[in-house]
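Peer 1: Turn this into a model:
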Amino acid sequence: MNSRTATSKGPLIVQRRVVKAALAAAALVVTAGCSSGGSGGGSPVGLNPSSGGGVTGSASSGRPTETAAPAKGSVKVVRTVAEGLKSPWGLAPLPEGGLLVSSRDEGTITRVDEKTGRTTELGQVPGVAPAGEGGLLGIALSPAYASDHMVYAYFTTASDNRIVRMLYDAKKPPGEQLGAPDTIFKGIPKGVIHNGGRIAFGPDGMLYAGAGETGSRGLAQDKKALGGKILRMTPDGDPAPGNPFGDSVVYSYGHRNVQGLAWDDRQRLWASEFGQDTWDELNQIKPGDNYGWPVVEGRSDDPKYHNPVAQWHTDDASPSGIAYADGSIWMAGLKGERLWRVPLEGTRAAAAPQSFLNGRYGRLRTVVSAGGDKLWLVTSETDGRGSPGKGDDRILELEVK
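Peer 2: So this is what the prediction gives:
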C-alpha cells in the first residue's frame, strides 16, 4: 500500500526494463545520427542563444551546439501514496486534503486520501467516449472552489472534445458525489490520437487548455480552428479578455499535442509538447505566437516560429504533464520513462536538463506541485502502451532539490 518504496515494481517488470534498456543501448550504437550522454542520461543538449533561447541540440546531428553546465539536483521518492489505479490521467490536489484523479478509460473521478492511500470513487462523468488517446483527461479545480466546489474536466465524447464543470459534494454517498455536468465549452476536434487534454487555471483566474491537432496537421496553423492550440477562456467558457485574436479562445498556435501546462514563480506559462519523430519540446508560451507545427518540429532558424526552450529526442521524453518547483520545470516522460528537470533562468534554461527515475516506474503521465520542494507524480503503465505490473498504476510523493 502507501508504505511501498522505490523498489515496488515486481521482478518481471524490472527484467523488462533491463531488456528494454539493453535494446535501446544497442540501437544507439547502430544509429550513427544519435548520441547518448548528456546530463543525467538521454540525448545530449546544449545552450543556444538564438530566437526563443534555450537548451537544444543540432537538428542535423542531435549533438549540442554549445556545452551547458550540468544541473545540480536530486529526486527522492518519499513514498507510494496510492496504487492499483486504472489509466490515471489528470490530478487535482484538494485544498482540504486529498487528491482527485481522473481515469481516462473508465471515465471516473476518484478521491485519494494522500495520508492512507484509501480511494473513494466520486462518480462517473457522463458522455465520456474513451478510445485511443481519448477519454476522460485533464481535471482542475475552480478558482473559487472554496465557495463553489466545482471540478472542471476535459474529455472526449462521441463527436468532440469538451470541457465541463461539475459540483463535488463529499456529503453524498460514494459514486454519487458528482453533480450533472455543465458544458462550458465544446467543439474541440477529437481524434484517435492527439486530443491534448490538459487543463489548468492560471494566476489570472482564466482556464487554459491544451488542444491537440488530432493527426490533422493543417489544424495547427489555422488560427480559426481549435485543434493544435493552447486555448484561454473564462471560467464560464467565454474568450478571455486580452486574448490575441479578438473574440477567440485561441491563445497560441502551431502546436502538435500539448499535454503539459504550468506557471513559474513569475507567472509565465510553460507548455510541453509531443514531437513526431525527432524532437519533443518545452516551450515558454507567449500570446499569439506560432510554435511551428507542422512546418517545424523542434528548433528552427525561421523567426516566424517561436523556438523551444528545450528539446529532446522522442524516445527520451514523449512529455505529458509538467510542474514548477524549486526553480525548475519538472516534466513527466511517457516513452522516455523518466522525470526531466529543466532549471530556469528567466525565460531560458540555466543548465542542461537532468533526468531522474529512469525506467524505475515505467511511463510517467502527470506531475503536480505539492508545495515547496514536493511533487505528486502519476505513472501510466495501464494506458495500453505500458507493461503493467503489480501495483500499477500509482501516485508517488517526491522530494526534489
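Peer 1: only C-alpha atoms for contact and neighbour calcs from this point on.
Peer 2: OK.
Peer 1: can you give me the helices for the stretch 1-150 of the chain?
Peer 2: 11-30, 145-148 (DSSP state H, counting those that start in this stretch).
Peer 1: Quick test: name the residue nearest the centre of the chain.
Peer 2: residue 321 (1.7 Å; C-alpha atoms, centre = their mean).
Peer 1: What residues does it make contact with?
Peer 2: For residue 321, the contacting residues are 198, 259-261, 272, 331-332, 365-368, by C-alpha atoms under 8 Å, 6 or more residues apart in numbering.
Peer 1: repeat that with 6 Å
Peer 2: When contacts are counted by C-alpha atoms under 6 Å, 6 or more residues apart in numbering, residue 321 is found next to 259-260, 332, 366-367.
Peer 1: quick one on the thing from earlier: JSON lines for the helices of the stretch 1-150 of the chain, including distance to residue 156 and mean neighbour count?
Peer 2: Formatted as JSON lines, the helices of the stretch 1-150 of the chain follow (distance: least, C-alpha to C-alpha, whole Å; neighbours: other C-alpha atoms under 10 Å):
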{"stretch": "helix 11-30", "distance to residue 156": "31", "mean neighbour count": "13"}
{"stretch": "helix 145-148", "distance to residue 156": "24", "mean neighbour count": "12"}
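Peer 1: to compare against the first, here's another:
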Amino acid sequence: QVDVPGGGDLLVGERDTGRIVRVAARGGKVTEVGSVPGVAAEEEGGLLGIAVSSSFGSDHQVYAYFTTASDNRIARMIYDERRGPGDQLGAPDTIFKGIPKGRFHNGGRLAFGPDKMLYATTGETGDKALAQDKASPAGKILRMTPDGEPAHGNPEPDSVVYDYGHRNVEGLAWDGAKRLWASEFGQDAWDELNLIEPGRNYGWPRVEGKRRDGAPVPPGYADPVLVWKPADASPSGLAYAGGSLWMASLRGERLWRIPLNGTKPAAAPQAFLQGRYGRLRTVVAAGDGALWLVTGNTDGRGTPRKGDDRILRLEVS
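Peer 2: Sure, this is the predicted structure:
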C-alpha cells in the first residue's frame, strides 16, 4: 500500500519484506524508512497496509496493518526523519490485534477518513461464516479511533465493526461529499463496487454481486453499485479524483474510471492502461489532479516485466 505523508512524497510498504520506503515525488529517489517487526509474509499475508496519521504534521505517526505468526493486527510507529535511513521508525505500538489470519483474504487496507477516524478492511480468511458473524472482526470494514478504540457513531458503541458481509475489500475512498466507497473481490461471478453505510450487510457469502434476473437483492442485504467479471477486474486500490472513482485491477490489468453523479455512476465505467503495465495494485490521489499507481507483477501471480514493480504517475482530468 502507499500513502502520502505531506510534501508530495510517497511512503510505500512492501508486503513480503515488511519494509517501508519513501519515494521522492520529484526524481523518484528511494530512501529506506525502516521495517515493521513481526511481519509473517506467507501466501497473501504480510505487510498489507500503511496509513499516515490524519495529524501527521504534529504526531508523526505511521500505521501499519500486517500479518503475524498468530493474527492480523494494526500497530503505529513514530516516523523520525532526523534518524538515519533504515532506522526512522520507532518501536511498534499495537492498537488492535486478534483479526483472524488465513492463507488468503486477509484484507489489509488502511485509511484515515474525513472524520479523522481510522478505517481498516479485513478479509474472511476463506472461512465464509466469519463475514456474517458480527462478533468477529473478519470480513468487515472496521472503524476506530487513532488509539484503536470503537469510534463514536459506530453501529454498536462497544465494537469497531462498521459494516459486515464482505469477502475481501482491498480499496477504500471517500468522494467529494465524504461518502465512503469500497472495492471488493468476488469469487467466481462478480467483483463489486459498494457504497458503504454503517451497519449494512453486504451479503457475502449469501449474495455475490447483483441479482441477474432483475429481482432485487433479498431484504437486509446492500446491493452493489457496480459489478465486474473477475477477469476484467479483481479490484485492489480505490481513489477519488476529478469527480470520479478510480479502481486498480489486478487480474484485469487495467484502471477503471467510474464517473459519479451523487451515489450513482454518471456514465458507464471506462478502462484505461489495459494490459500496458500488468497488474495494478494501488491507486492514490496525488492531490493535484494526478494519480499515483503501483504495479503488482512480482507477487508470484503476475508476469514481471523489465523495471517491475514500478510506481507510475498519471495525469487525469
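Peer 1: quick one on the thing from earlier: can you tell me how far the residue nearest to the centre of the first structure is from residue 260 of the first structure?
Peer 2: 4 Å (C-alpha to C-alpha, to the nearest Å).
Peer 1: and what of residue 226 of the first structure?
Peer 2: Distance of residue 226 of the first structure to residue 260 of the first structure, computed by C-alpha to C-alpha: 17 Å.
Peer 1: what about the helices of the stretch 1-150 of the first structure, which gets the closest to residue 130 of the first structure?
Peer 2: Minimum separation from residue 130 of the first structure across these (C-alpha to C-alpha) falls at helix 11-30, 26.6 Å.
Peer 1: whereabouts in the second structure does that closest one align?
Peer 2: Matched against the second structure by TM-score structural alignment, helix 11-30 of the first structure finds no partner residues.
Peer 1: next one: stretch 196-205 of the first structure
Peer 2: Applying TM-score structural alignment, one finds that stretch 196-205 of the first structure aligns to the residue range 107-116 of the second structure.
Peer 1: swap in stretch 128-144 of the first structure?
Peer 2: Stretch 128-144 of the first structure corresponds to residues 39-55 of the second structure when matched by TM-score structural alignment.
Peer 1: do the same with stretch 267-277 of the first structure
Peer 2: For stretch 267-277 of the first structure, the aligned range in the second structure is residues 178-188, judged by TM-score structural alignment.
Peer 1: buried ones in the matching stretch?
Peer 2: Under the neighbour-count criterion of 16 or more other C-alpha atoms under 10 Å, stretch 178-188 of the second structure has 180-187 buried.
Peer 1: What is the most widely separated pair among these?
Peer 2: Taking every pair in these and measuring C-alpha to C-alpha, the maximum separation is 22.7 Å, between 180 and 187.
Peer 1: In TSV: the helices of the stretch 1-150 of the first structure, plus distance to residue 390 of the first structure.
Peer 2: Output for those, formatted as TSV (distance: least, C-alpha to C-alpha, whole Å):
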stretch	distance to residue 390 of the first structure
helix 11-30	9
helix 145-148	35
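Peer 1: can you give me the strands in the stretch 151-300 of the first structure?
Peer 2: Counting by DSSP state E, counting those that start in this stretch, the segments of the stretch 151-300 of the first structure that form strands are 161-167, 182-188, 199-201, 207-211, 229-233, 250-253, 258-263, 269-273, 279-284.
Peer 1: Nearest to residue 46 of the first structure, out of those strands?
Peer 2: Between residue 46 of the first structure and the strands of the stretch 151-300 of the first structure, the tightest spacing by C-alpha to C-alpha is seen for strand 279-284, at 14.0 Å.
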